[in-house]
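[1] sequence and predicted model, in that order:
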Amino acid sequence: MVSYHVCEYQDSDYKSVVDVFTKGAEEYIPSTFRHLLLLPQTLLLLLGVPLALVLVSGSWLLAVVCIFFLLPFLWFLAGQPWKNYVSKCLHTDMADITKSYLSDRGSGFWVAESGGQVVGTVGALPVKEPPSGRKQLQLFHLAVSSQHRGQGIAKALVRTVLQFARDQGYTDVVLETSTMQIGAVTLYLGMGFQKTGQRFPSVLWSLVGLRFVQLHYSFPSA
């Protein structure tokens, strides 16, 4: 097994962190496309529009051409939520990771390194308006490069956030992840997180039929 260690983010890690984060998000585009194809409304679109063209024009060739236009459009639609998510993050909290995550004792950003390279990332920020009597930390941007999965790196990064939260006196750690990220959901549940709800974060996510799962970890002493 390849050795790795988790350490606090440094500005020199920025390019590698963005690379791991971006590739990690965009790798879900093919599976989102397959998921989109199986939605009832998509099947109705792929069957109904070509059939309507046949009934109107009498041309099966036109129907086939229509399908060839619809498939690239659906691929584009499947990719937009992920691309928009990456773009939003790179223009907000990840535009300056040091400023966003390391300027306050109550937040943090960590990387996992192996062989001198960044292979994993995770960040955490305090929840601005937690429930009354709670002090909550939100976990962000858990990602591990595809070549280094299955080695316990993601679990080590989550444990880093949990230990940080415990040391800083937080009562809970919360996060959101998409229903497409099955491995991540399984990891969190296996580490003691509980599902608390689901939501569509935007119209684009609802169009591709993907929700964000909300998860919650409470410390026993809280």
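    Received, thanks.

[2] from now on I want contacts and neighbour counts done on CA atoms only, so please keep to that.
    OK.

[3] neighbours around Leu189, how many?
    Leu189 has 14 neighbours, counted by other Cα atoms under 10 Å.

[4] so it: helix, strand or coil?
    helix (DSSP: H, G, I helix; E, B strand; the rest coil).

[5] against that first model, consider the following:
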Amino acid sequence: MAPYQIRHYQERDYKLVVGLFSRGMMEHIPAAFRYTLLLHKTLLFLFAMPLTIVLVSGSWLLAVICVFFLLLLLRLLAGQPFKNYVTQCLQTDMADITKSYLNAHGSFWVAESGGQVVGTVGCLPVKDPPLGRKQMQLFHLSVSSQHRGQGIAKALVRTVFQFARDQGCSDVVLETSILQQSAITLYEAMGFRRTGKYSEVSIIKWLITFSVIHFTYSLPSTQKHER
């Protein structure tokens, strides 16, 4: 028997769900910072600024201090898109999960282990799907760091698959940033394919822009029917 159970969201879960969602998003900040540091524009900026200071002032100490504060600034900026996303969600779909999902032809589930909420996922019908397709979009897949490696994320995704089938959908779609490598690995292992990519999450538009990947999973029942 699995050490967890998946059930529908209830109002009493709200604080735990929001806390899990917020912590999960903040976990991506170190990856965003590393990504930022490895960009050619960033490296050039970090080299040119202190060099300019040395040439103008002749002070290496001032240049070192400048690099320190530039790194600190980049670290703060790297976290801003994720903080903004959490704030936006808490003011929109996550403000009232029952209304946004359960009462809007979608659904929302939690994974529970030891009486604690350790995972979440939601889904909603895609409003303007491609012609001839009926799609369900997956949102807010998250599993607490202490409970990963137990198959909870896969079980939550399969729950969305089953719900989408029951609703007569042909596909399940989702979007995630290139920084969320563990999520990308999971989705591809479960049969999702990349069907689009665009730049959306920006720290400083002229310096750093993260790509967002669009994934699509064609439900097996649909594939069989097409054959």
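    Yes, it's here. Given the structure is predicted, the values throughout are model-derived calculations rather than measurements.

[6] got a TM-score for the pair?
    Remark: TM-score between the superposed chains equals 0.95 [TM-score structural alignment, normalised by the length of structure 1]; 221 aligned residues with a Cα RMSD of 1.5 Å.

[7] contact partners of stretch 120-128 of structure 1?
    17, 20-21, 101, 106-113, 135-145, 153-154, 157-158, 161 (Cα atoms under 8 Å, 6 or more residues apart in numbering).

[8] swap in 7 Å and give it another go.
    For stretch 120-128 of structure 1, contacts defined as Cα atoms under 7 Å, 6 or more residues apart in numbering pick out 17, 20, 101, 106-112, 136-145, 157, 161.

[9] in strands, which of the residues you listed appear?
    The strands, defined by DSSP state E, take in 108-112, 136-144 from the contacts of stretch 120-128 of structure 1.

[10] picking that back up, just the buried members of the contacts of stretch 120-128 of structure 1?
    Taking 16 or more other Cα atoms under 10 Å as the criterion, what is buried in those is 17, 20, 101, 106-112, 136-145, 157, 161.

[11] wasn't Tyr217 of structure 1 part of a strand?
    Yes: Tyr217 of structure 1: assigned to a strand according to three-state DSSP.

[12] average distance between the host helix or strand of Cys66 of structure 2 and structure 1?
    Cys66 of structure 2 is part of helix 60-91 when elements are defined by DSSP states H and E. Superposed on structure 1, helix 60-91 of structure 2 shows a mean distance to its aligned partners of 0.7 Å (mean Cα distance after the TM-score superposition for structure 1).

[13] and that helix, what's buried?
    Result for helix 60-91 of structure 2 [16+ other Cα under 10 Å]: buried residues 63, 66-67, 70, 74-75, 77-82, 86, 90.

[14] how much does the helix or strand that that helix is followed by stray from structure 1?
    As assigned by DSSP H and E, the chain's next helix or strand after helix 60-91 of structure 2 is helix 97. Following the fit onto structure 1, the mean deviation recorded for helix 97 of structure 2 is 0.1 Å by mean Cα distance after the TM-score superposition for structure 1.

[15] mind giving me the packing neighbours of helix 97 of structure 2?
    Helices and strands touching helix 97 of structure 2, by 3 or more Cα pairs under 7 Å, 6 or more residues apart in numbering; DSSP states H and E: there are none.

[16] residues contacting that helix, please?
    Outside helix 97 of structure 2, no residue touches it (Cα under 7 Å, 6+ apart).

[17] before we move on, what about stretch 214-222 of structure 1?
    171-177, 192-198.

[18] now distance to Val127 of structure 1 too, for these, in a markdown table please.
    Formatted as a markdown table, the contacts of stretch 214-222 of structure 1 follow (distance: Cα to Cα, whole Å):
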| residue | distance to Val127 of structure 1 |
| --- | --- |
| Thr171 | 11 |
| Asp172 | 10 |
| Val173 | 9 |
| Val174 | 9 |
| Leu175 | 10 |
| Glu176 | 13 |
| Thr177 | 16 |
| Gly192 | 20 |
| Phe193 | 17 |
| Gln194 | 18 |
| Lys195 | 17 |
| Thr196 | 16 |
| Gly197 | 17 |
| Gln198 | 18 |
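
[19] among the residues you listed, name the buried ones.
    Thr171, Asp172, Val173, Val174, Leu175, Glu176, Thr177, Phe193, Gln194, Lys195, Gln198.

[20] okay, how far is it across stretch 176-188 of structure 1, tip to tip?
    10 Å (Cα to Cα, to the nearest Å).

[21] so that stretch corresponds to what in structure 2?
    Counting by TM-score structural alignment, stretch 176-188 of structure 1 falls onto residues 175-187 of structure 2.

[22] list the buried residues of that stretch.
    Glu175, Thr176, Ser177, Ile178, Leu179, Ala183, Ile184, Tyr187.

[23] for the fourth one, list the residues it contacts.
    The reference is to Ile178 of structure 2. Phe210, Ser211, Val212, Ile213.

[24] check the gap between the first one and Gly24 of structure 2 for me.
    If I follow you right, that is Phe210 of structure 2. Using Cα to Cα, Phe210 of structure 2 is found at 18 Å from Gly24 of structure 2.

[25] ok, the second one next?
    Look at Ser211 of structure 2 and Gly24 of structure 2: by Cα to Cα, they are 19 Å apart.

[26] quick one: which of the two has more around it?
    The residue with more neighbours, out of Ser211 of structure 2 and Gly24, is Gly24; 19 against 15, by other Cα under 10 Å.

[27] that one pairs with which position in structure 1?
    By TM-score structural alignment, Gly24 of structure 2 lines up with Gly24.

[28] make sure that match is indeed in a helix.
    Yes: the assignment for Gly24 of structure 1 is a helix, going by three-state DSSP.

[29] so who does the residue nearest to it when sequence neighbours are not counted touch?
    What sits nearest to Gly24 of structure 1 in space, not counting adjacent residues and going by Cα to Cα, 6 or more residues apart in numbering, is Ala143, at 6.1 Å. Neighbouring residues of Ala143 of structure 1 by Cα under 7 Å, 6+ apart: Val20, Phe21, Gly24, Gly120, Thr121, Val122.

[30] thank you kindly, that will do.
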